[in-house]
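> 3D model of this:
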Amino acid sequence: MAIAVIVDYNEDGLQFSLSILKSIGHFEDVYGFSCPDEACCFIKERGCDVLFVETEVKGLNCFVLINKLRKIKQDILFIIMASNEDYAYEAFQKGVIGYVLKPLSLESIAKTIGKLEKLHRSQRRIVP
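Alright, predicted model coming up:
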């Protein structure tokens, strides 16, 4: 089991994402933040295995946040949540493991978690 963190500027979207991830029961703990700085502080103190992040959070591009977090903890797996596919190519070029279109659904999250499990088996890494 692993720790997941969600960063989403929209409080309703954040609560919805939290409820989906918690209902799947795949993660030991799931935490949500609407402020990227708060998420960074939390991750620095408690750690994180998987980060779900909106493309833009309070004026901060997701790739800036991802680069900042990689300096804190190199083995975080990143999944971008987006309203469209505009960032998809760049995301995969930068090693993001998943790209989920909003509105999130149980099916889209389950599919993404399936990718994480496949990665775990193929790399023998400790991931969810």
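> switch to C-alpha atoms for all contacts and neighbour counts from now on
OK.
> show me where this structure has helices.
In the chain, the segments counted as helices under DSSP state H are 11-24, 36-46, 62-72, 88-93, 106-123.
> and the last one, what does it pack against?
When contacts are defined as 3 or more C-alpha pairs under 8 Å, 6 or more residues apart in numbering; DSSP states H and E, helix 106-123 sits against helix 11-24, strand 98-101.
> okay, which residue is most central for this protein?
By C-alpha atoms, centre = their mean, the chain has its centre lying nearest to Phe52, at 1.6 Å.
> which among the helices and strands packed on helix 106-123 is found nearest to Glu85?
Closest to Glu85 of those is strand 98-101 (C-alpha to C-alpha; 7.5 Å).
> what residues does the closest one touch?
Applying C-alpha atoms under 8 Å, 6 or more residues apart in numbering, the external contacts of strand 98-101 come out as 78-85, 88, 91-92, 108-109, 112, 115.
> please provide the structure for the following sequence as well, for comparison with the first:
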Amino acid sequence: MLRAIIVDDEELSMRRLARIAGELGGVEIAATFFHPSEACAYVRDHHVDVAFLDINMPEIDGMELGLRLRQLREPLQIVFVSGYDRYAVDAFEQDAVDYVLKPVNAERLAKTLERLSRRARPPQPPPSAPKLGVRMFGGLRFFRTDGPGRETPIKLRSPKTEELFAYLLCKGTASREEVADTLWRGLEPDKAAKNINSTLYYIRKSLAEAGLEPLLLAGRYDIRIDAARVDCDLYEYERLVQHAGKGKRPGLQAYF
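Okay, the predicted model is just below:
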């Protein structure tokens, strides 16, 4: 619960604000003050989240008081409460959470408390995008992963489709000529090129049906995988090998 103070030289206004805030809940009125100097002394020695400040006061005005309180305790949320609307622009230039006109009513104060609550909540990280999961050791598997333990299998069209995809995942980048020579050796170039394009199409189709964004980048001469969006046990193995200082990236012969 947020801890708040009220500073106002008008007793009736102060009591009204404290009563309504108490009825609405979500904030504890820790102390009330008629004099700004007393509020400064309190904030210096106590934890306070929010200060409700009147603006027209005899010692110093609420604008100046807000600056002093924030120097004593940062971050401190400020809500200005005034019978006049002419100070609103100045208030928001101080990054005030709200500017509430007197007499305060429950409906209006509830909106202020909701704003205070939103500011007090820690920001939530954006949901992570799903990734392609690949397991090569212990049997080839493809799946969509939405986090630990959240896997959805992806079925590719044929063994040849799986073979091409696994080959590209291992290589990272491969020329079309290299792919044709490795997976369609002996075929005429035009026939091999047609097979490559149709197989790439079916890989992309399976990924799209699984709700994954395209991660195959096929150019005129080469094809590459966006490895940053793939969770693959082979990549993890390579990182461990490199970390252990055991040499360069293992060649394809280590896996086939």
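> superposing both, give me the TM-score.
After superposition, the two chains reach a TM-score (TM-score structural alignment, normalised by the length of structure 1) of 0.88; 124 aligned residues with a C-alpha RMSD of 1.6 Å.
> now the helices of structure 1 in CSV, with mean neighbour count and distance to Glu56 of structure 1?
As requested, the helices of structure 1 are exported to CSV (neighbours: other C-alpha atoms under 10 Å; distance: least, C-alpha to C-alpha, whole Å):
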stretch, mean neighbour count, distance to Glu56 of structure 1
helix 11-24, 16, 13
helix 36-46, 15, 10
helix 62-72, 16, 6
helix 88-93, 14, 13
helix 106-123, 14, 20
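> will you turn those into JSON lines that also has distance to Ala2 of structure 1?
What follows is the helices of structure 1, written out as JSON lines (distance: least, C-alpha to C-alpha, whole Å):
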{"stretch": "helix 11-24", "distance to Ala2 of structure 1": "12"}
{"stretch": "helix 36-46", "distance to Ala2 of structure 1": "12"}
{"stretch": "helix 62-72", "distance to Ala2 of structure 1": "17"}
{"stretch": "helix 88-93", "distance to Ala2 of structure 1": "22"}
{"stretch": "helix 106-123", "distance to Ala2 of structure 1": "11"}
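> which stretch among those helices comes nearest Met1 of structure 1?
helix 106-123 (11.1 Å).
> quick check: angle from that closest one to helix 11-24?
60 degrees (axes from the mean of the first three to the mean of the last three C-alpha atoms, to 10 degrees).
> what's the mean deviation for helix 106-123 of structure 1 versus structure 2?
Averaged over the aligned pairs, helix 106-123 of structure 1 sits 1.9 Å from structure 2 after superposition, using mean C-alpha distance after the TM-score superposition for structure 1.
> ok, back up a step: let's have the helices and strands packed on helix 106-123 of structure 1 in a markdown table, adding distance to Ser122 of structure 1.
Putting those into a markdown table (distance: least, C-alpha to C-alpha, whole Å) gives the following:
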| stretch | distance to Ser122 of structure 1 |
| --- | --- |
| helix 11-24 | 22 |
| strand 98-101 | 16 |
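> returning to that earlier point: can you tell which of the helices of structure 1 is closest to Val30 of structure 1?
helix 11-24 (6.6 Å).
> what's the closest one packed up against?
strand 3-7, strand 29-33, helix 106-123.
> right, I'll call it a day here.
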